[in-house]
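Asks: with the sequence up front, the predicted model follows.
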Amino acid sequence: MLRPLLLTLSLLTLTACAPSLTATLPNAATLALKEQIQRMALTFPATDIQLSSGLDGGLRLSGRLDGRYFSANFPPDWNRQTVLYAHGYRLPDDKQDTAASDLIQGDDTRGVLPTAYRQGFAVARSVYDKRGFAVQSGIANTLRLKRFMDDLGSTRDYVAGSSLGGSVVMGLIEKYPDAFAGALAGCGAVSDWQFEVKYLTDFRALYNYFARGTPYALPGTQDVTQSPLKVDPRELLKPVGQLFLRAKLNPGGREARLIDTIASAVPDVKVTPDITTFFASLGAQLFGLNDITATAGGIFASNADTVYHSPLLTAQENAALNAGIQRYRTSSPQAVAYAQDWYSATGRFKTKLLTYHNTADPLVPFEHEARLRVRVEAAGNTANLVQQTVEPRLQTLTRVLFYRVQGVEHCGFSPEQTAFAFAELRRWVEDGVRPQDGLDITRPPQKKTTP
């Protein structure tokens, strides 16, 4: 039984303290949409609905679907199409996620939703049931919101996502092949979570091995299958900051060599030996692994058969590394099955999918893209996949060290790059013009966007 709907109308008003702002009155189509929502109030599968008008004459809608917060923005010239967004990984905690009431002013999608909104699309997103490893609920909640938007009159839907949201995108288009016309995944974990978790866990195991007995060893448990308990996050990663500080002060010293050796020994990933890569990869593993294993019912990655090798080490040193590094194994077939279900891409989908990824990313390796392509090729489905690249973008860490230290940024995209990628996808879906596969969009080619 549906819970009673609480409908609240809150119209944005202008005050004398902001005389430069001029509100546009809602047009007939927006007023009709608002009236439609009010008429459907008693039958909506939603609660706590709130409506408000934007300065541009558009409509903001928020509330809960089956108890999950969602938000949507409708432009005044809604083209009856919707872009739904699946957000990325958020470190697990006990807080309940909420969705911004205004997805345009509160944008954290690197321009995905504002770009679509300016082009006449409604934009919408839902929170997940939990923080952390939440691909399963990300898929379910985004699909629920898509069907809700269709009930409001959306006739064509796109889905976009970043980081963990890229995995949500893959699950949606493979499990529900007719739901979306186009899909956009930026910096996404688009291949599988076994690869992602193994990358993060290998990184920690290598760090532990090489930092053992040095001032840079991490505090807390050294067991890479467990997250440290009761350790302040700042204290936990403090040795990493000290390591990079010493390396900057003495570029040719043992600390710099330690950093380079760890990075060069990570299997199957070309790792950038910078501070953001170490912080992001170690931080995600240290603070997130317990949640991942609790969600999946155990650890689903294994290094039992992995041969580690660094070109910076001698044969004897590499042999010692393989003999001395901690080995970890999958906990159970059930945990592996969960990771496969939520989510390992099959490469079989009908939706037009465009991915774009920094060629170096500190958290979600660029190698996800090659792994996805192998599966798409095996499925004979390359006609539905286009992959484009963006050069790494540097970010400066000034609060961690006294010295200016830079590293590559996770999901380091500009709004212009995002807008270009979305325009490419639109032309493909609407006009049948397939984008150039492998195109570097770091400096987007000057093309007319779809009006």
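Replies: Thanks, I have the structure now.
Asks: when you work out contacts or count neighbours from here on, use the C-alpha atoms and nothing else.
Replies: Will do.
Asks: determine the longest helix present in this protein.
Replies: helix 275-296 (DSSP state H).
Asks: go through that one and flag the buried ones.
Replies: For helix 275-296, the neighbour count (16 or more other C-alpha atoms under 10 Å) marks 275-293, 295-296 as buried.
Asks: leaving out chain neighbours, which residue sits closest to Gln194?
Replies: Take Gln194 and drop its neighbours on the chain: the residue closest to it by C-alpha to C-alpha, 6 or more residues apart in numbering is Ala301, 5.4 Å away.
Asks: can I take it that the one you found is in a helix?
Replies: No. Counting by DSSP: H, G, I helix; E, B strand; the rest coil, Ala301 falls outside a helix, being coil.
Asks: quick one, helices of this structure?
Replies: 28-39, 112-118, 135-151, 164-175, 193-211, 233-249, 254-265, 275-296, 315-324, 333-341, 367-378, 415-431.
Asks: winner for burial among the ones you listed?
Replies: Comparing these by mean neighbour count (mean count of other C-alpha atoms under 10 Å), helix 164-175 ranks first with a mean of 26.
Asks: got the angle between that one and helix 135-151?
Replies: 70 degrees (axes from the mean of the first three to the mean of the last three C-alpha atoms, to 10 degrees).
Asks: helix 164-175 to helix 367-378, inter-axis angle?
Replies: 10 degrees.
Asks: identify the residues contacting helix 164-175?
Replies: Contact with helix 164-175 is made by 85-89, 135-136, 138-139, 143, 159-161, 179-180, 183-192, 342-351, as judged by C-alpha atoms under 8 Å, 6 or more residues apart in numbering.
Asks: presented hereafter is structure B, for comparison with structure A:
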Amino acid sequence: MAVPPVAASAASTTASGRRTITGTIDGTDFRVELPQSWNGTLVLYSHGYLPEGFPSFAIGLTNRAPDRSETEAWLLDHGYALAASQFADEGFGYAVERGLHDQIALLDWFDANVGAPQHTVATAQSMGAGIATQLAERHPQRFAGVATMCGAYDTHATFNSGLDVLFAIRTLLAPDQDIDLVHPEDPTGSARALTDAIQQALITKLGQARLALAAALSNVTGWYSAHEPRPTDPVEQIHNQAEWLQYAYTLGFGPPGRLDLERRAGGNPSSNVGVDYRRQLTRSAQTTQVEQAYRTAGLNLRADLDRLAAAPRIAADPAAVDYMHHIAVPQGRTPVPVLTMHTLGDGGAPPHQERWYAEQVRRAGNPDMLRQLYVNRGGHCSFSAAEEIAMLRTLFTRIHTGRWPDISPRPLNQTARGLGDPYQLVLDLGRTFTDAPMPPAFTTYAPPRQGDCVVDRRAP
């Protein structure tokens, strides 16, 4: 096989006999960690979306950040080798195409310079989940299993859904402002105008109701903090939804994120042509909350849905749609076992993504090769090391025995709890960026359907 040139590499060995190797392959930084005694399994990690300006740190190998990754230490203690590419462009933006290329380049390098693994497991978080599942679909002979956390599998549908939310905000809350939702000429200014509209809406009951409607179009949850219980007060829920809308949607799926995506896709891949927002609301998991908010505000929901229906629509660039379908949409083939894990309160990558992926597997793969776990907690990717390790141990058992172990919440919580206190810390990624101990929270859950966000919205 052809191995891309290594521009630079360095290795160090600790007193325990572990080795760290860092370097670049084809201009992309990578990091490899080797245990003192390797058990033959390599864990290849694909990171999530990093917005421009996100604080830089060492290349991550697990869901927990490198400076606080108890999972990384546990895997090395148990003989697993770890590797990850940062992807080109320092890992920023929607680097799915580069991730698919750079991870295989790293795997080639590992084979040539360390040794061919007996088993390679693709792990990932958020945007990286689409990369990990596609790596196994495209290179089934090179992977033994896939484990994803807080997956945003289908970047194309995710941006369509983000367009729905921001279209509703612009139409209902900022109708007279010049805000570019696609092809942004002033992404910073457009994002600021959307954020201002959201903050102003929180002041009044009318604005709160319209925020609830916009959030419902993508099942954006009213549970933002990983460290706080699920809010029960309707107004507090809307304030939590507004935090998701400001930070995940306005920036990530809004004009700044779209500028990066359109550069990669060669145009705008998103469309809301033909989308029936009245129908989408009826299929949302949050219809009742929206209706209640409108009644409280004394506002006519039908009139606002009529305004959305009458507003000029946004068409996609067909070539950009084709790019996304080629690069960013897993087919659902399952040549190896796939295990997923998602928090119930995730509003950045709502858990309906798991339902969508399971439906893909039912159409194109083998449902017996897929298992899905849920954690009763708010936030995006807010898992403890104990929960991550319990998930990985489940997949390792499936790979080595050919059978899934019991994945009901009780044994999973017992396994996670048995790892001890240092493994129970959970990072609140959205609000405080601090750790706090949280009890294991595996639970049973059936994610909702998400309106029309996952249909093929090609330009007419």
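Replies: All right, it came through fine. Just so we're clear, the structure is a prediction, and the values are computed from it rather than from any experiment.
Asks: just give the TM-score of the two.
Replies: The TM-score (TM-score structural alignment, normalised by the length of the first structure) is 0.75; 376 aligned residues with a C-alpha RMSD of 3.2 Å.
Asks: now do the residue nearest to Gln194 of the first structure against Ala337 of the first structure, distance only.
Replies: Per C-alpha to C-alpha, to the nearest Å, Ala301 of the first structure is found 11 Å from Ala337 of the first structure.
Asks: excluding its backbone neighbours, what's nearest the counterpart of Ile262 of the first structure in the second structure?
Replies: Taking TM-score structural alignment, the alignment pairs Ile262 of the first structure with Ala214 from the second structure. Computed as C-alpha to C-alpha, 6+ apart, the closest residue to Ala214 of the second structure that is not its neighbour in sequence is Val165, at 4.9 Å.
Asks: I figured the one you found hits Asn219, correct?
Replies: No. The pair Val165 of the second structure and Asn219 fails to qualify as a contact (C-alpha atoms under 8 Å) at a distance of 9.8 Å.
Asks: ok, how many other residues are close to Ser16 of the second structure?
Replies: If you count neighbours by other C-alpha atoms under 10 Å, Ser16 of the second structure ends up with 8.
Asks: what's it aligned with over in the first structure?
Replies: That one, Ser16 of the second structure, aligns with Asp56 by TM-score structural alignment.
Asks: please apply the same query to Gly274 of the second structure.
Replies: Aligned partner of Gly274 of the second structure by TM-score structural alignment: Asp305.
Asks: quick one on the thing from earlier: chain center to the longest helix of the first structure: distance?
Replies: Relative to the centre of its chain, helix 275-296 of the first structure is centred 14 Å away, using C-alpha atoms, centre = their mean, to the nearest Å.
Asks: which strands or helices does it pack on?
Replies: Contact analysis of helix 275-296 of the first structure by 3 or more C-alpha pairs under 8 Å, 6 or more residues apart in numbering; DSSP states H and E lists helix 193-211, helix 233-249, helix 333-341, strand 405-408 as its packing neighbours.
Asks: how about a cut-off of 7 Å?
Replies: Under the contact definition 3 or more C-alpha pairs under 7 Å, 6 or more residues apart in numbering; DSSP states H and E, helix 275-296 of the first structure sits against helix 193-211, helix 333-341, strand 405-408.
Asks: make JSON lines out of the ones you listed and add distance to Asp440 of the first structure.
Replies: What follows is these, written out as JSON lines (distance: least, C-alpha to C-alpha, whole Å):
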{"stretch": "helix 193-211", "distance to Asp440 of the first structure": "24"}
{"stretch": "helix 333-341", "distance to Asp440 of the first structure": "31"}
{"stretch": "strand 405-408", "distance to Asp440 of the first structure": "17"}
